[in-house]
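> Have a look at this fold, sequence not included:
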């Protein structure tokens, strides 16, 4: 079944996760690429576009960043705020309910990141949009699922426009404006319900906006 990634879809997604007590619904640690890709950066302002359950935003805030975390789902943001309340970093977090197709933060950030976000627009156009919110000298970090016919574990079919590869992402970043630091498609395995191994094929792109 193919889904439209609109507000109704994401509200149901998070409500069903809460009802089912799903550990993957905002309970997981931040993805492993975040610490690796930001370890050399000086904490400043950050935007998490499509923050979901808030794991990555909270991790950044706990490491000194001032984070604006935006998501279309009020349910996801409620989960994230609950989790942040016990993190000791809530004063460095701002939660914003926003449709990322239309919303404009009105500012630029030292770091703009997105992790597995699927708005109701073509994926590459979404990445173009958030790239415009990176300040000169700042960092863009994109982490996504590489959706291939052999991919498993997602439970639904993604439309073609929801997919992107490292090559298609970096091709959108003008070399006169961006320095590509990371462009890879790593594989890893998560532990799902009942201890089931869930293979993931990811896309990780990090780029620095030239001053």
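Yes, it's here. Please read all numbers here as calculations on a predicted model, not as lab measurements.
> From here on, just use CA atoms for contacts and neighbour counts.
Noted.
> quick check: longest helix of the chain.
Criterion DSSP state H: the longest helix present in the chain is helix 7-20.
> From residue 179, how far out is the nearest residue to residue 178 once chain neighbours are set aside?
Excluding the flanking residues, the one nearest residue 178 by Cα to Cα, 6 or more residues apart in numbering is residue 209, at 4.6 Å. According to Cα to Cα, to the nearest Å, residue 209 and residue 179 sit 6 Å apart.
> higher neighbour count, those two?
The residue with more neighbours, out of residue 209 and residue 179, is residue 209; 22 against 17, by other Cα atoms under 10 Å.
> does that one really touch residue 175, like I thought?
No: using Cα atoms under 8 Å, residue 209 is not in contact with residue 175, being 9.5 Å away.
> between those two, what contacts are shared?
The overlap between the contact sets of residue 209 and residue 175 (Cα atoms under 8 Å, 6 or more residues apart in numbering) is empty.
> for this structure, what spans make up the strands?
For the chain, applying DSSP state E gives strands covering 45-49, 66-71, 93-97, 109-115, 134-145, 178-184, 187-191, 197-209.
> try it against this one:
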């Protein structure tokens, strides 16, 4: 996806909506899910899931296919409409819902057995907004549920010039952003994962990702 420059007066919605309007993704082309999320979800009992910054719904659809009832949230109404189309084609529209939110301003109601934030990067929102969003995400986790946050820690090695500013976080910074209480939670995984990441012209490269997976204790 080509990322445009950020105007000084840009909001999350004014920035992302034109990007999805210009993307010509056919309804039959269900976006691929995050393989990091798939590895963390493996073996869990499906329940209610919330996917933050769901874009065109790749993870929403994949989770629904695994038996989860999923609410997908994004700031772009066009991305959400495309996600609903993808879910219809994939045969999981009965397990998916979609809500538009600028997560720095509003957040979906309810508690969830899984709250997922996959590569929630934006050149519009900085560290303070990410912290606000992730702390709200943690509060949305039901007893016994999980919060899973995956994030790039930097640009790919083949990229010689940054196309725009993004606040990348280390695993330690992600954990600090969540503001995990001293009691009632367990850190299942919090680490940096090096990955192969070839460039658009096939040039070799790598990119490190941060994986944070925390579990809320069951209610006593």
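Everything's here; your move. Every value quoted in this text rests on a predicted model; they were computed, and no experiment measured them.
> TM-score of the superposed pair?
Aligned and superposed, the two chains score 0.84 in TM-score terms (TM-score structural alignment, normalised by the length of the first structure); 204 aligned residues with a Cα RMSD of 2.7 Å.
> one step back: could you dump the strands of the first structure to CSV with distance to residue 1 of the first structure?
What follows is the strands of the first structure, written out as CSV (distance: least, Cα to Cα, whole Å):
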stretch, distance to residue 1 of the first structure
strand 45-49, 26
strand 66-71, 24
strand 93-97, 27
strand 109-115, 23
strand 134-145, 18
strand 178-184, 28
strand 187-191, 23
strand 197-209, 19
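> And these: which comes nearest residue 18 of the first structure?
Residue 18 of the first structure sits nearest to strand 66-71 of all the strands of the first structure, at 16.7 Å, using Cα to Cα.
> by contact count, what packs against the closest one?
strand 45-49, helix 55-62, strand 93-97 (3 or more Cα pairs under 8 Å, 6 or more residues apart in numbering; DSSP states H and E).
> quick check: angle from the second one to strand 45-49?
By that I understand helix 55-62 of the first structure. 170 degrees (axes from the mean of the first three to the mean of the last three Cα atoms, to 10 degrees).
> ok, now the last one?
Counting by the same axes, to 10 degrees, strand 93-97 of the first structure lies at 30 degrees to strand 45-49.
> Which part of the second structure matches strand 93-97 of the first structure?
Alignment of strand 93-97 of the first structure against the second structure: residues 96-100, by TM-score structural alignment.
> hmm, who's touching the matching stretch?
Counting by Cα under 8 Å, 6+ apart, residues outside stretch 96-100 of the second structure touching it are 60-61, 64, 69-77, 80, 84, 87, 108.
> Recalculate using a threshold of 7 Å.
By Cα atoms under 7 Å, 6 or more residues apart in numbering, the list of residues contacting stretch 96-100 of the second structure from outside reads 64, 69, 70, 71, 72, 73, 74, 75, 76, 77, 80.
> Out of these, which is nearest to residue 93 of the second structure?
residue 64 (8.6 Å).
> on that earlier part again, and the helices and strands packed on strand 66-71 of the first structure as a markdown table, adding mean neighbour count and distance to residue 204 of the first structure?
Formatted as a markdown table, those follow (neighbours: other Cα atoms under 10 Å; distance: least, Cα to Cα, whole Å):
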| stretch | mean neighbour count | distance to residue 204 of the first structure |
| --- | --- | --- |
| strand 45-49 | 25 | 15 |
| helix 55-62 | 24 | 15 |
| strand 93-97 | 18 | 24 |
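> can you put those in JSON lines and add distance to residue 8 of the first structure?
Converted to JSON lines, those look like this (distance: least, Cα to Cα, whole Å):
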{"stretch": "strand 45-49", "distance to residue 8 of the first structure": "18"}
{"stretch": "helix 55-62", "distance to residue 8 of the first structure": "22"}
{"stretch": "strand 93-97", "distance to residue 8 of the first structure": "14"}
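> and of the ones you listed, who's closest to residue 163 of the first structure?
strand 45-49 (16.8 Å).
> what's that closest one aligned against in the second structure?
So strand 45-49 of the first structure sits over residues 48-52 in the second structure, by TM-score structural alignment.
> Next: stretch 135-144 of the first structure.
So stretch 135-144 of the first structure is aligned with residues 142-151, judged by TM-score structural alignment.
> Quick check: the aligned residue for residue 113 of the second structure in the first structure?
In the first structure, residue 113 of the second structure lines up with residue 110, judged by TM-score structural alignment.
> Test my guess that its match contacts residue 46.
Yes: Residue 110 of the first structure is within contact range of residue 46, at 5.8 Å (criterion: Cα atoms under 7 Å).
> about what we covered before: what's the mean deviation for the match of strand 93-97 of the first structure versus the first structure?
With mean Cα distance after the TM-score superposition for the first structure, stretch 96-100 of the second structure departs from the first structure by a mean of 0.6 Å once superposed.
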